[in-house]
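In: dropping the sequence and predicted coords here.
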Amino acid sequence: MKMNKHKKNKKKNKKKNKKMKMNKNNNQNKKKNMKKKKNKDKNKKRRDKKEKKKNKNKKKNKNKNKKKNKKINKNKKNKRRDKKEKKKKKNKKN
């Protein structure tokens, strides 16, 4: 009789331990997944920030280049005009 009780308890404990182990594993996995998700979110945020900065700089540079090109074009135009005037003057003299 005692033996059977002992066996019964052993079986019960085994089941209990298995359940506890499963729970422990589940909890660990939950924690791990949460950590992964957190990191994923963090990385996404970082990437988005980088992208935003890149776009902002792109826009800034575009405007900068626009101004620069405007200046260059103006200078070219002026040079052409001066050249024409010089030629005109020269021709007038002749």
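Out: Okay, I see it.
In: from now on I want contacts and neighbour counts done on CA atoms only, so please keep to that.
Out: Noted.
In: now find how far off-centre the helix or strand encompassing residue 42 is within its chain.
Out: Taking DSSP states H and E as the definition, residue 42 sits inside helix 2-93. Taking the mean of its C-alpha atoms, helix 2-93 sits 0 Å from the chain's own mean (Cα atoms, centre = their mean, to the nearest Å).
In: alongside the first one, take a look at this:
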Amino acid sequence: KKQRENKKREKKKREKKKREKKKREKKEERKKRREKKKKREKKKREKKKREKKERKKEREKEERKRREKKREKKRREKKKREKKGEKKGEKKEKKKEKKKKRKKKKREKKKREKKKREKKKREKNKREKKKREKKKREKKRAKKKREKMRKKMREKK
């Protein structure tokens, strides 16, 4: 009997050990997976950062190029003007003309917008009127119907 109980106890111990080993292994596995995930995420973040930096660099390069082009154009135009011997008075006139043109354009645009708005308003009013008329007609029709019914009822009596 003692031997049997001993055996049982030993078996229980072994099983417990096995279970705990499994538990430990599972824990380790989870830990490893977590670490892997963290690493992956970090890599991703780093890549994103790098790409952002590169894009910024590229943008700045383009900006510099554009500015340089603009400067060059201005320089060329200045040279041309000096060659032509353009007077200050002419320049002022040109500016005035431009301003006038701009103002005219603005005025025209405003007019167009106003016209559009008024047209919309008219259309809306038309629609509303139609609706009102329809309602009136419906009311009249309903009234007539009621009257007819009443008349019929009276005649029946």
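Out: Ah, there it is. For clarity, every value in this text was computed on a predicted model and none was experimentally measured.
In: about what we covered before: same for the helix holding residue 42 of the first structure, what does it pack against?
Out: Judged by 3 or more Cα pairs under 8 Å, 6 or more residues apart in numbering; DSSP states H and E, helix 2-93 of the first structure is in contact with no other helix or strand.
In: just want the most central residue of the second structure.
Out: Centroid-nearest residue in the second structure: residue 52, 21.2 Å away (criterion: Cα atoms, centre = their mean).
In: give the equivalent position in the first structure for it.
Out: The alignment partner of residue 52 of the second structure in the first structure, by TM-score structural alignment, is residue 47.
In: related to what we said a few turns ago, distance of the residue nearest to the centre of the second structure relative to residue 58 of the second structure?
Out: With distances taken as Cα to Cα, to the nearest Å, residue 52 of the second structure is found 10 Å from residue 58 of the second structure.
In: same check on residue 95 of the second structure?
Out: 37 Å.
In: for residue 105 of the second structure, same thing?
Out: According to Cα to Cα, residue 105 of the second structure and residue 58 of the second structure sit 39 Å apart.
In: same check on residue 122 of the second structure?
Out: Using Cα to Cα, residue 122 of the second structure is found at 54 Å from residue 58 of the second structure.
In: residue 36 of the second structure too?
Out: Here residue 36 of the second structure is placed at a distance of 33 Å from residue 58 of the second structure (Cα to Cα).
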